[in-house]
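1. Show me the folded form of this:
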Amino acid sequence: MGVSKELLEILVCPKCKGEIELTPKEDGLICKACSLVYEIRDDIPIMLVEEALPYKGNSE
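-> Below you'll find the predicted structure:
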């Protein structure tokens, strides 16, 4: 099912409160301002800064 559009509209980066967007594979949420990716596991975004992965630009 994936993450709903409604949820994506209200979610923000927990670190900077900036906008986030889906990765091209739709397996994570990108905060370009913080250069972090928050994984999506079992259709649940893991919005913990300590579990975020580094964002590597267009290679996602």
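2. from here on, contacts and neighbour counts on C-alpha atoms
-> Fine.
3. how about the helices in this protein?
-> 5-10 (DSSP state H).
4. The longest strand along the chain: which residues count as buried?
-> With secondary structure taken from DSSP state E, the chain has its longest strand at strand 36-41. By 16 or more other C-alpha atoms under 10 Å, the buried positions in strand 36-41 come out as 36-40.
5. Among these, give me the pair with the biggest separation.
-> Put simply, by C-alpha to C-alpha the two of the buried residues of strand 36-41 set farthest apart are 36 and 40, 13.0 Å from each other.
6. Please generate a structure for the following sequence too, so the two can be compared:
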Amino acid sequence: MTTIESWLREILRCPSCRSELVDGSGPEGTPELHCTGCSLAYRIDDGIPVLLVDEARTRS
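-> You can find the predicted model right below:
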């Protein structure tokens, strides 16, 4: 689903709550990283996760 290597995904954390991020998909099937602690989802642009809280999407 994402093009982020597994070793990198394992060390990335949510910038808002510091919880683990897991692979997911957005409303249009676009790759995202979903936080396991809060309801934020971070988009992935060209294989690069955009870990900015201001640009994160709130999952329902």
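7. quick one on the thing from earlier: switch the buried residues of strand 36-41 of the first structure over to JSON lines; also include distance to residue 19 of the first structure.
-> JSON lines is the format used below for the buried residues of strand 36-41 of the first structure (distance: C-alpha to C-alpha, whole Å):
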{"residue": "36", "distance to residue 19 of the first structure": "12"}
{"residue": "37", "distance to residue 19 of the first structure": "12"}
{"residue": "38", "distance to residue 19 of the first structure": "12"}
{"residue": "39", "distance to residue 19 of the first structure": "15"}
{"residue": "40", "distance to residue 19 of the first structure": "16"}
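8. Let me see the ranges of the strands in the second structure.
-> Counting by DSSP E, the strands of the second structure are 21-25, 31-35, 40-45, 48-49, 57-58.
9. Could you work out which of these reaches nearest to residue 11 of the second structure?
-> Here strand 21-25 is closest among those (C-alpha to C-alpha), at 8.9 Å.
10. Understood, closing this out.
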